[in-house]
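**Student:** give the three-dimensional model of this entry:
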Amino acid sequence: MTAVGDVSPQRPIIVGTVSVPRDIRRPSGGGGRVKLINVEARVQRLEDQFDALEAALGEQIQLSESIQAADPQLVLVLEARDENIDLTGVADKLGIEIISQAESRVDPDDEFELVSKKARSPLVTSCLHAICVNQASLDDLLSLWRAWRRGENLPRGRTPLRDFFAHLKDVRLWGPQDRLKLIDWEAHFAGRDPEALVPIDIELWFRASADRRTAVQTEVTALLHRDGGSVTSSAIIEDIGYHGLKARLPNRLVERLARRDFGAVQTVQSANVMYLRATGQVALPTGDDNDYDVTVDASPPIDRPVLCLFDGVPASNHPVLAGRVTILDPDDLQSDYTVEERRHGTAMVSAAIWGDRGSGEPAATRPVLVRPILRPCDETIDRIEELPVEALAPDLMRRAFRDLFEEQVDGTPAAAPDVTIINLSVGDPATPFDTVLSSWARMIDWLSYHYGVLVIVSAGNYTSLDLAPNDSSQLASLTGDERRQATLAALARQQNLRRLIAPAESINGLTIGATHEDAAPDAELGYRVDPNDGLRSVSPISATGSGYRRSLKPDLAAPGGRACFASGGTTTNIIKFRPAGALGPGIRVAAPTAGRETHTIGTSVSAALVSRQAARLHDIVDTVTEGRPITRRQRAAAIKALLVHGVGGFDDLSTSVFPLERAIGNGILIRDFSAGCATNEAVLLFLGQIGPATEQELTIPLPDGLSVREAKRIDATLAWLSPVNWRHRQYRRAALSFVKPEGPVPDFGAASGISADASKAGAATVQHLRWDIEKAWASGQGSAITIRVKCYEQAGGLFGELIDYAAVASIWVSPTIGVDVYSQVFDQIRSLVRIRPTS
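**Tutor:** Purely as a prediction, here's the structure:
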C-alpha cells in the first residue's frame, strides 16, 4: 500500500467504531464436491493394503514380545477425500483410538473427479486419520470393510463407516519412512567417532490415557537401550498433545538411518514412535567482519522492552548494541559462548534495533530483550548455534514464555510482562511442513493465544537450489530479467522440496519470507554470481508456502539480502549460496567483535526487520487507543493487522511462472504506519470482540469530492489469535472473515491480486484484500462504506468464548482529485464517537 509524499505523524491512524454484534446463520455445507470413479480398481487396491496390515501387525507383535510389552499395536493412516465424517463415536465402539487428524487440499485424480465443472477451486479436501489398533480392533475394522465391500448393511452404530469407506483413498502403516526426519548427516556430523552418542528427538504418539503414555515411554526406552542409546529427558504437554523424549544414539546407527537402513535401529520400527529426528538450525552464517564507521549518534532507549528475541546470546557490549539490549538467561547459556561465537544473536538483535545498517535508519526507541535459546553445539562442525542438545523445542518454548509472563515458584515476579512481540528467527530443518503440524508450531499457537503475544517467525532457509535441467553455467550466462526469470522457474520446479520449516507453519504466528534486496552498495562480486542479476525479486533462499490446510503462507515478506553463488570451477545443476561477504551484498549488521560489522542473508534477518517495525507499531497502537480498553490479544492482533496492511507487490514480476504468493504471501512489507498518513488517505483501526455465529460492522465515513472518474482504493485487513484444538483436523477453533465492502459503489468487483477465497482459505488468522476502483462515487459526508466481520466456530467449538480481533481499513484516492480525505474522515469519526451512547 503506497502513500504520497506528505505522510506525517501529525496524521496518525484513526480509531474507528464497531457496531454491536448481531446473529447470523451458519452457511450450509452443501453436498460433496467429488464424484467417485474407477471404484472397483480403488477397492481392490485398498483390499491389498488391508491384507498387508495384518502381516505388519505380526511383525509388531514380535518386536513387542522381545521387550515383554503387552498388547502390541499398530498406527494406521487412513486418507479420505471430500468427507466430513466424525469417526470418534465409531472408533470408540471398535476400541480404536484416534491419535491424530490432519486436513489438506489436493487435486482430483483418476479415482475422484469434481461434481461441478465450474467449481471456483479445483482442490478437494483430503483428511488424514491416524488411528491406533491392536489385533482385536484391526480384526473388527477388516470385518466391517469386507462387509461393506460385499454390499452388506453395517451393524448399528457403525453405519458412518459406509460413507467413509466410499471416500477412502489410502490406508497404510505409519512406518519408518514416516518416522525418520534427518538433516544432511554428513555435513552436520562429519568426522565424528562412529561410537559417539549423538542427540536425537523422539516424538511419541500422544495417548489419551496417562497409564498408556507411561507404558509407551517404557517400551521405547527399552528399545533405545537395545540399540545402544538412552533417554536423557522427556516432556508431556497435554495442551498440544505432545509426548517427547530427548535421547542419544551411537553415531554409526544414525548414519545408517540416514542411508535408509531402517533395520539397523529397532526404535524407529516401533509403532509408538511418531517421529525420530536429528535436528539442527539452518541459518546462513554471516560474512567476515569488516571495519565500518560504527559511531552511534542516537538517544538512549527509554521505557521497557516490548520485543523479545528468542535467539543466540548477543554481543551486548558492541558499540551499536550497548545500553540497548537486556539479556534474560535463566539457563546460563552465555557461559557456553566465546565472544567470537555470538554471531546469530548479535546479527538478529542488530537488525531488530537498527534495521539494515546500510540504510542509515535511526535506532529503536525502546530496548530489546533477548531470551537465549541457542548455544554452540559441540557435536557439530564449527560449533554451530543450535537449540541445547538436552532441550525439546516445545518444552523450551513453554519454559521461555513462563519466564517472561508468569511469577516464578520462588515468588519472583514475571520477568517481562510488557512484552507483546516475540521474534523467532530459528527453525528445525529436519521438519519441513507437510500436512501434519509440527509440535513446535502447535506450541507456538497455544502460547501466543494463551499469553496474547504476536510471534514473528522466519519461514526458513534453503542454502542451495537445483536448476535441473539447467546448470550453473547456463544461469550465469544470462543477464537481466532473463536470469531472474530462470531462477524463478527453478524455484517453481522445486517448490515442493522447499517447504516452510517448523515452526513457520504456526497459524497464529506471523510467518516472514525473504526478498532479494538490501541497502548495500553495488560492489564487484568477483567469483560470485547474483542469481537475479541485481534485480529485485524473491529470495532464492526463502522457504515457500502454503500453510496448514493450504492457508496462505508466509504471511508477508521483507528484505533478506541479496544471495549469491560461486561461479567458475565445475558446472553443476545445484548451486550453493555463499555467506554474505564482509562488504556485502546483504543486510548490514553488527558483528561479535567490538567495533566491527558484517552482512547477513536469509529469512532470519527478514523476520528481525519485521519485528523491529512491529515494536514501533506497538507504541502507535497504545497511543491512538489511549483511554480506551484494549486487551493483550487485541493489541497483538492490531500490530499483526497493521503489518499485513502495509504490504505491496512486485510490479515487474507479474509474468513469472512462480506463484508469488507461495513466497511472499500477502505481499512485501513496504509501509510503516507509525509514520502516519497522507492527506489523500485515511487509515482506520478497529478493535472488536466477537462470538460464534455473529457479525459486526466496521464503518468508513466517506469524504466529499469523489464523484469523478479517478483512481480510488479500499484496503481491508483482519487479524486475530485463535484458540486451537490439536485433536481436531480443522485445528483452528475461531474462523473469522470479512465480506466485500458495501456502500455507494454499486459493485466493488473482484479483489485485486489475491482472491477473497484464497485470502481466507485453510486455517488463516489474517485476511487482506484490496479493491481498485475507477468509478465516480455519488457520495459525500454522511455516507459510508461498511465491512462486515463474521465469526464461526469450528474444530469442536468455542464453548461461548469471545474472540478478540483487530481490523484495519483504509481509503485512498488519487492526489490529483485534490481531496483532503484524512481530515474529512477524522472529523466524521470524531463526531460519531461524541454522539455514541454510553450504554
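
**Student:** C-alpha only now, for contacts and for neighbours.
**Tutor:** Noted.

**Student:** tally of neighbours for R22?
**Tutor:** Using other C-alpha atoms under 10 Å, R22 is surrounded by 13 other residues.

**Student:** ok, it touching Q696?
**Tutor:** Yes - with contact defined as C-alpha atoms under 8 Å, R22 reaches Q696; the gap is 6.7 Å.

**Student:** give the contact list for the residue nearest to V20 when sequence neighbours are not counted.
**Tutor:** Using C-alpha to C-alpha, 6 or more residues apart in numbering and skipping the chain neighbours, the partner closest in space to V20 is Q696 (6.2 Å). By C-alpha atoms under 8 Å, 6 or more residues apart in numbering, the contact list for Q696 reads V18, S19, V20, P21, R22, I690, R788, V789, K790.

**Student:** second input sequence below; structure requested for side-by-side comparison:
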Amino acid sequence: MAHDLEKPLLRLNSPKHTARRPSGGGGSQTRQFSTATQSGAHGPVFRQLRSVLDRQDAALQLRADPSSLAPERLLVFEVTGSVQNFVSAVSKIMGLEFAGEEEIAGDDLDESPEFYLLVPQLGALKQIVSLWERWERGEDLPRGYAPWRDLFLQLRKVRPWGPADRITPQNREYFLSITDGAPDNEPVRIEIELVFRPGPEASRLAENEISTMVVESGGHVISRSRQQAFAYHAVLADVPAAEIRRIANLDRNSLAGADRISAIVPQSVGTHIAATDSLDVGAAPVLPGDSPPIAAVFDAVPMQAHPLLTGRLLLDDPTDLEARAVGQRIHGTAMASLAVHGDLNSPSSPISRRVYFYPVMYAPAFGDEIFDNDRLIIDVIVEAVLRMRSNVGAQVVVVNLSLGDKTKPFSGKISTWARAIDYLAFRYGILFLVSAGNAGDSLTIVDYADQSAFHEANSFERAGAVFRALNAVKAERRLLAPADSVNALTIGSWHRDACQETFPGTSPFSPYADHEMPNVSSRLGSGLRRATKPEALFAGGRQPVRFDPVATPSLILRSHPLPSRYWGMRVAAPPVEGVVGTHFTMGTSAATALATHTAHRIFDALENAYPQLIAPMPLTERAVLLKALLVHSASWRDTEQFIRSIIDPAETIHHETWRREVCRYLGYGFVDPDDAIACTADRATMWATGTLPGQGSLTFDIPVPATLAASADAREIRATLAWFTPIRPGHLAYRAVKLKIDSLEQNSRQTAGVNTTSSQPTNSQSESGTIIHRRWRDARIGNAPTGSTVPIQIQREKDQGTPIDEAIPFGLAVTIEMPGAVQVYNEVRANINIKPRITVRVPG
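**Tutor:** Model prediction:
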C-alpha cells in the first residue's frame, strides 16, 4: 500500500524502567598448553633475551638485531584466544605500554586467536623475562599478574613487529606496480602510520626519527598529523621510487624495517563516477527556506551555479579548492543534486532547508576528481567537521560521504579513516552516511559454453550464473574505507531506478531481470567483528552488464560503466559545450546521496508533525533517530530465497551460516524511501528517543490493534534500535557500548500472532554493530484482548572495558503492519498519547 503523508509517524508512549534480562553466555574455552610444551617452544627466546639483558650494553645489543625483542620495539604476543584482564596486568609493569590487540583469522586449532602489541622499555623487558622464568619454574606470579600466566599458557608465538606486518601483500603489489619502470629518484607519495604513543614526548621522538629516515632515503615530509582522540599518528611523505621498491620487497634496511612505524600505505585515492547522456534541466522545484541546514555533503567542488543547485547549497570552502577545480565538476555536482532533489526521474520530493557543502576534492584540468594530495585525508575530514560545527553547519546531524579510498579495502582491521568517523560521530552527534564502494573487476561465467547458450537460458538460470560468478570473487569485493566505520551507516547500491525508456539493444543487458538484487559492482560486507555491512541498500541505478568481446575461451562478464536514460539516476550536470543540463549516474555514491535526501525528508516529516518535540531534541538524538528510521523499513524482499538456492541448493548449511552469507550481500535489506517517510492505513510506525545509563533498561508498550485479533492474515512487527558508541582504538572491544533489543516473550508473540522470522541477519551479526533490526512475522490469529500491548525491551549491556559514565542516546522505531487491514494505523494512533500534527495537502 502506498505511503500516506497524512498518516505521519507516531510518537511512542513514554517507556518504563524495567529489570534487565540476563545477557548471553560467555565464549568457548580457549586452548592452553602445558608448561613443558611452552618451555620447549618459547624458552629459547626468553633465555636468549636473558643472556643479553645481563650485559651492560643490553639495549644496544638488542636493537642491533632486528629479529630480537628489544626496547622501544613493537612486540607481538600471539595467543590462542582472549586473555582476560591482560591489559590491566600490562599496566602493572613500569615502562610497558599496551599498543593494541587484534583478532587473527581462525584455523583448525583455534577459532578466535588474537595478538597483543606491547612497547617495552629495557626495565619492562627484564620484568617480562622474570615473570616467564618464575612461571616456568612453577612458582606463583605476584598478585595482579595472573593474566601473564594465562598468556604464557596460550602463547603461540612471540616476535617483533616486522616489515611483513607493516606492508600488506596488496600494498606490496601496488607499490611494485606504480614503480615498475620508474626512475629511482621519482617521488612517490605515501602515508606512514606510526605506532601510536600516548605520551607527547615519545610521539615527538618517534616522528623526528621517521622524518630523518625519510630525508636520508632521498625524500621529504609533506604533512603530519597526530589525533589523540582516536589514536592516530601519521606523516605524509614523498619517497623515491627506489626506496618504495625496497619497502615492497620488505627490506629491513628500508622504512619497512623502522621500529617506530606500524604501517606504510599508499596515499588515499578517491573513487570516481561515470555520468553521461545529457537531457535538459526541466522545471526547478521551489527553493528551500532559510533555517539552518541539518544535512551536509563532503565531496568534490560542485557547480553551485547550476539552475538546480542555485540557492540550495551553503558552500564552505576555506582552502579555496574551487579555484583549483578547473575540470569537469561531475562527482560533487551529482551528489549535491541527489542530496537536494533525489533522483530527478522520480516525483519531486523537495527538502525544507539548504544543504551545507564542504569541498574535500576538486576537479583538475584532466582526469578524475581528486583529494588535495598535500594533506592527509584524516586531517581534512576532522577539520571539515570542526569548522562545520563552529560555522553555519552547527545544526547538521547528517553528513554524506559518497567517498571511499580504493587503495584501502577492508581487511578485518578497522581503518584509520573509519576510526576518525567513529570518533566524530559520537563526539559531535553526526550520522555519517558512507558509500560501500564499487568494484569494476570482471566476473567469469562458468555455467555456459558461450554467449548464445547463456542468452538462451531462462532469466532465473542466467541470474543464477551471474550470482555464482559474483559469489566466487566475494573476498575481493570488500568494503572500501571508511565504510567499515561502526557508527556510520554504510550504503550499498540497489539494482533499481526510475528510468522509463526501454533500451532497444541486446547488450548491455540486466543481470537480474526478475530479482531484487544489489548492483553487481556494489561492494560487499561484512564489517568489523562480522558486523552487518552494508546496513541498507538504496536505489543506485539498474547497472547492466556486458560480455567482454575479446576474452576467449572464458565467458567474461563486466559491469557496464556508463549510465544513460535507460538505466541510472538523473542528476544535475556540468555544462556540455556551454549548455547546462542533466545527465545520469549510478553506483553506491548515488545510493548514498539518495539516502541523505531520504534522511532529510524523514526529518522534515518529523519536524512538521512534532515541532514541539523536534525543536528541543538534542542533536545526537536527532541523528540516531534518523539512523534508526533509515534502516527501519529495510527488508530482504524474499531475495534470500534466490541467494540460498545458489549457495545452499541442498539446504544443508546451518541456518545461521546461510543467513550470514545473505547478509554479506543485502545487509538489512532494500529501502524504498517513501516507506521511511510516513505510514499507511495498514502500517503504523512509531518512534522514540532517549538515553540509557550504564546497564539501563527500558520497556516500551506497543499498542496492538484489535484488527490483528480478528484475522489470521500475514502480519509483522519490526523494531530498529540505533546508537553511537564511544570507541577504544587498538582494542578488540573497539565498540565500547552495546545496546540490545530483547526477543519478544512467548506470550507477546501469541498476543500479536507473530513469530521470529529467518528473513533477517542473525542476532549475533546484528548485535555486532550499532544498529539492531529485528523482525517478527506470521499469519495467525493473535490472542489480543482490547487494549493489549506488546512490550519491546531495550537495554544497555555491560560496557566493554572501562565503564562509560555518560548516558548513551538512542533512537528506536517500531512498526506493526498487516497488509490490507486498513484500520491498523487508526487503531494504533488512538492509543498514542502525543498526537502528530497533520497537514492536509490540497491537490493541485
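
**Student:** counterpart of G460 of structure 1 over in structure 2?
**Tutor:** Taking TM-score structural alignment, G460 of structure 1 has G437 as its aligned residue in structure 2.

**Student:** gap between its match and E501 of structure 2?
**Tutor:** G437 of structure 2 sits 27 Å away from E501 of structure 2, going by C-alpha to C-alpha, to the nearest Å.

**Student:** check I247 of structure 2 too.
**Tutor:** With distances taken as C-alpha to C-alpha, I247 of structure 2 is found 52 Å from E501 of structure 2.

**Student:** and F298 of structure 2, what does it touch?
**Tutor:** F357, Y358, P359, V360, V399, N400, L401, S402.

**Student:** coming back round to it: so G437 and E501 of structure 2 - more neighbours on which side?
**Tutor:** Taking other C-alpha under 10 Å, G437 of structure 2 and E501 do not tie; G437 has more neighbours (31 against 10).

**Student:** what lines up with G16 of structure 1 in structure 2?
**Tutor:** Using TM-score structural alignment, the equivalent of G16 of structure 1 in structure 2 is L12.

**Student:** which positions within the lengthiest helix in structure 2 qualify as buried?
**Tutor:** The single longest helix within structure 2, with elements called by DSSP state H, is helix 588-609. Residues of helix 588-609 of structure 2 classed as buried by neighbour count (16 or more other C-alpha atoms under 10 Å): 588-609.

**Student:** contact partners for the nearest residue to V453 of structure 1 once chain neighbours are set aside?
**Tutor:** In space, and not counting its chain neighbours, V453 of structure 1 is closest to T420: 4.9 Å by C-alpha to C-alpha, 6+ apart. By C-alpha under 8 Å, 6+ apart, T420 of structure 1 lies in contact with V306, L307, G452, V453, L454, H618, R632, R635, A636.

**Student:** the third one contacts A636, doesn't it?
**Tutor:** It stands for G452 of structure 1. Yes - counting by C-alpha under 8 Å, G452 of structure 1 does reach A636; the two are 6.5 Å apart.

**Student:** more neighbours, those two?
**Tutor:** Neighbours per residue (other C-alpha under 10 Å) separate G452 of structure 1 from A636, with A636 holding more: 27 against 21.

**Student:** and the helix or strand containing Q824 of structure 1, which residues are buried?
**Tutor:** Per DSSP states H and E: Q824 of structure 1 is located in helix 821-835. For helix 821-835 of structure 1, a neighbour-count test (16+ other C-alpha under 10 Å) marks V821, Y822, S823, Q824, V825, F826, Q828, I829 as buried.
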